[in-house]
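Undergrad: starting from these lines, generate the structure:
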Amino acid sequence: MTAATPQPTAITSFVDLLSLDEIDKGLFRGWCHAGAPLRAFGGQVAAQALVAAGRTVAEGRLVHSLHGYFMRPGDPRRPLVYEVDSLRDGGSYSTRRVTAIQRGEAVFTLSASFKRPEESPDRQAVMPDLPGPENLPDPYAAWAAGGPENYWGSTGRLTLDMRIVPRDLPGQPPELPGVPQQYVWLKSAQKLPADEPLMHVCALAYLSDLTLASTAALHLQLPRAERKEPSRISLASLDHAMWFHRPFRADEWLLFAQRSPSSSDGRGLAQGEFYTRDGQLVASVVQEALIREHPHPAP
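TA: Take a look at the predicted model:
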């Protein structure tokens, strides 16, 4: 058992974001930063749950899928405890279930599957032909002025790099009727350990939750980087699923191609794929998000 780590006073890297204490066999503890005022960022909760699961799996088995449900908003002022159940260890696959607990209540549940790599025939979708990140605007510059959504200007600026492809940029794939789309380049701001594939997968789980919900709400408001006024939409992740197809590094630029085929009943569905710079499809994501409009203020 290791000594308890206090609440971090500063987060400067993805290693900090994914740090967990092992407090007993199958029990881990971590801290999550806010994604909105007094609400722990769901992507970090999911990433830490995956770290906890991965620490209980035999070396050489890599995560290939995860399915998570967000049940309660986590409090960033208190630690989260991750309880890991080892459901199965077969000849090729291992399955884990993780429950994130805070003040005696389940906040998030995760099922994750790990497998031994094997050879098989390969095929994949073609990456959209879009400009690279180098000449795209840095969204942090627009957020630096502050405001209610400026939490990205502190933790985000130090830990991740982001470039958003402007929606009016010519040459993008045609947008289908009723299916808004968004393209974002993402990566860790610092190098991650080359010999720890779990670190890169967990970092991508964190990154995958940054813009999916906003993609599902594009029929109601512009993305954060393009808006001039505060959001009038409540967004929250309800569930999150990922499949990891090929090896990758989360500290190298990845294109996140996203679209939303449906929004109704206060819920929106978003889908996305991550591609490397050379066009390798490395992961797919699906998320359902809560979407509610705030009442407009009286004139």
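
Undergrad: for the rest of this, base every contact and every neighbour count on C-alpha atoms.
TA: OK.

Undergrad: and the host helix or strand of residue 45, what does it pack onto?
TA: Per DSSP states H and E, residue 45 falls inside helix 42-54. Contact partners of helix 42-54 among helices and strands, from 3 or more CA pairs under 8 Å, 6 or more residues apart in numbering; DSSP states H and E: strand 27-30, strand 62-70, strand 80-89, strand 93-102, strand 105-115, helix 197-208.

Undergrad: right, and residue 184 touches residue 272 too?
TA: No: under the criterion of CA atoms under 8 Å, residue 184 is not in contact with residue 272, lying 10.4 Å apart.

Undergrad: settle it for me: which of the two has more neighbours?
TA: A count of neighbours by other CA atoms under 10 Å puts residue 272 above the other of residue 184 and residue 272, at 23 against 20.

Undergrad: rewinding a little: shared neighbours, residue 184 and residue 272?
TA: Common contacts of residue 184 and residue 272 (CA atoms under 8 Å, 6 or more residues apart in numbering): 256-257.

Undergrad: nearest to residue 257, of the helices and strands packed on helix 42-54?
TA: helix 197-208 (10.6 Å; CA to CA).

Undergrad: got the angle for that closest one vs strand 62-70?
TA: Relative orientation of helix 197-208 versus strand 62-70 (axes from the mean of the first three to the mean of the last three CA atoms, to 10 degrees): 40 degrees.

Undergrad: would you mind measuring the gap between the ends of stretch 85-96?
TA: Terminal residues of stretch 85-96 are spaced 6 Å apart (CA to CA, to the nearest Å).

Undergrad: next one: stretch 46-66
TA: Chord length of stretch 46-66, first to last residue, is 9 Å (CA to CA).

Undergrad: switch the helices and strands packed on helix 42-54 over to CSV; also include distance to residue 142 and mean neighbour count.
TA: As requested, those are exported to CSV (distance: least, CA to CA, whole Å; neighbours: other CA atoms under 10 Å):
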stretch, distance to residue 142, mean neighbour count
strand 27-30, 31, 23
strand 62-70, 30, 21
strand 80-89, 32, 20
strand 93-102, 34, 22
strand 105-115, 32, 21
helix 197-208, 20, 23
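
Undergrad: for the comparison step, fold the sequence that follows:
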Amino acid sequence: MTDLRTPTRQGVIAAAKSIAAILPPTPLLPVEIDGVTVHVKAENLQPVGAFKIRGGWWRLSNLNEADRAAGVVAVSSGNHAQGVAWAARRLGINATIVMPRDAPQVKLDNTRALGAEIILYDRPGEDRDAVAAKLITESGAALVHAFGDPWVIEGQGSAGIEAVAQLGREPSRILACCGGGGLAAGLSLACPNAAIHAVEPVGWDMVGQALATGDIVNAGDDAPATICDALQPTATKPINLGILSGRAEPGIAVCDDEVRHAQRWAFANLRLVIEPGGAAALAAALAGKAPLDDSTVIMVTGGNADPAAFAKTIGG
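TA: All right, here's what the predicted structure looks like:
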């Protein structure tokens, strides 16, 4: 299904209209960083605690009746899982989510609570896409890819349409936490004149490397551990690279210490609980890794933090 169409700005606008009918806009919060007032888009305040609800809703609401009856399968470390499960429950669609066994317990619990069936796999060790493919072959369910699906890309881009309306103008630049590039691609369609900065964990900057080389780059077996569990796809997809190539700024990589600092900073200054992967873009801004001006939007993408780990981070 993902090969049937190319995501468009018109699709992003349609997704934004559909999402606005069921969800209020997330806040766009002004805050000062290094003497510059920038704007934080608090997607951690979505009903599932992450922006992924946007793509999940737009993809599932566009399924035909036959696909709805067969159900959906998704692969996710937790936030896409919850977005798909939330949309599936609202639309009366059966959802099966392939999740890593080491996913944060809060994400596993929340996904189950939304009514989805979870199939666990070992990370590293098992091929999650192979697990999903087997389920799809057996059930005839539709795959809802976390970032390589045109409807998902358009749905994620709806956050950019909201930000334009809230800011009163198109952002000059947007810093986006980046796993496979679905959000960054959607934002680039939503805001065609804004500079788009994809921010990834050190060693997992597959989008940044792909932008630099012009080809898909796979994470190595020796990729370092990262606290950003939501930002660990092993590679981007051609659809994402095609949208971002020649459009996005060079990739930015942040380390765990910079991410923890951003979590503490957001808690102290914005009273927000942000999970590590959701704080990557803010980490880049605070570390001076991207230029800032009064039309900069920083995406805070998720708040499904493990309570014990978050408490430890906030405690310094």
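
Undergrad: TM-score for these two?
TA: Overlay of the two chains. TM-score (TM-score structural alignment, normalised by the length of the first structure): 0.27; 128 aligned residues with a CA RMSD of 6.0 Å.

Undergrad: show me what contacts residue 236 of the first structure?
TA: For residue 236 of the first structure, the contacting residues are 213, 289-291, by CA under 8 Å, 6+ apart.

Undergrad: let's see that with 6 Å instead.
TA: Residue 236 of the first structure makes contact with 289-290, according to CA atoms under 6 Å, 6 or more residues apart in numbering.

Undergrad: so what's residue 260 of the second structure closest to, chain neighbours aside?
TA: In space, and not counting its chain neighbours, residue 260 of the second structure is closest to residue 313: 6.2 Å by CA to CA, 6 or more residues apart in numbering.

Undergrad: just to be sure, the one you found is in a helix?
TA: Yes: counting by DSSP: H, G, I helix; E, B strand; the rest coil, residue 313 of the second structure is found in a helix.

Undergrad: any idea how far it is from residue 257 of the second structure?
TA: Distance from residue 313 of the second structure to residue 257 of the second structure, counting by CA to CA: 10 Å.

Undergrad: who has more neighbours out of these two?
TA: Applying other CA under 10 Å to residue 313 of the second structure and residue 257 shows that residue 313 carries more neighbours, namely 16 against 12.

Undergrad: can you tell me the element residue 185 of the first structure falls in?
TA: Residue-wise, residue 185 of the first structure maps onto strand 181-188 under DSSP H and E.

Undergrad: spit out the contact partners of residue 272 of the first structure.
TA: 257-258, 284-285.

Undergrad: save these as a markdown table, and put in distance to residue 188 of the first structure and secondary structure too.
TA: Formatted as a markdown table, the contacts of residue 272 of the first structure follow (distance: CA to CA, whole Å; DSSP: H, G, I helix; E, B strand; the rest coil):
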| residue | distance to residue 188 of the first structure | secondary structure |
| --- | --- | --- |
| 257 | 17 | strand |
| 258 | 19 | strand |
| 284 | 18 | strand |
| 285 | 18 | strand |
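
Undergrad: in CSV, list those along with distance to residue 94 of the first structure.
TA: CSV is the format used below for the contacts of residue 272 of the first structure (distance: CA to CA, whole Å):
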residue, distance to residue 94 of the first structure
257, 29
258, 30
284, 20
285, 21
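
Undergrad: contacts only, for residue 39 of the second structure.
TA: Taking CA under 6 Å, 6+ apart, we find residue 39 of the second structure in contact with 28-30, 297.

Undergrad: just those now: which is nearest residue 112 of the second structure?
TA: Using CA to CA, residue 28 comes nearest to residue 112 of the second structure of the contacts of residue 39 of the second structure, at 30.1 Å.

Undergrad: count of neighbours near the residue nearest to the closest one when sequence neighbours are not counted?
TA: Once flanking residues are discounted, residue 28 of the second structure sits nearest to residue 41: 4.5 Å by CA to CA, 6+ apart. By the measure other CA under 10 Å, the count of residues near residue 41 of the second structure is 23.

Undergrad: you'd agree residue 41 of the second structure is in a helix?
TA: No: according to three-state DSSP, residue 41 of the second structure belongs to no helix; its state is strand.

Undergrad: any idea how far it lies from residue 153 of the second structure?
TA: Residue 41 of the second structure sits 18 Å away from residue 153 of the second structure, going by CA to CA.

Undergrad: before we move on, back to that, between the strand holding residue 185 of the first structure and helix 197-208, how many degrees?
TA: Using the same axes, to 10 degrees: strand 181-188 of the first structure against helix 197-208 is 140 degrees.

Undergrad: remind me what strand 181-188 of the first structure packs against, helices and strands.
TA: Strand 181-188 of the first structure makes packing contacts with strand 160-164, strand 254-264 when contacts are defined by 3 or more CA pairs under 6 Å, 6 or more residues apart in numbering; DSSP states H and E.

Undergrad: OK, contacts around residue 141 of the first structure?
TA: By CA under 6 Å, 6+ apart, residue 141 of the first structure has no neighbours at all.

Undergrad: now it: which helix or strand?
TA: Element membership for residue 141 of the first structure (DSSP H and E) is helix 139-143.
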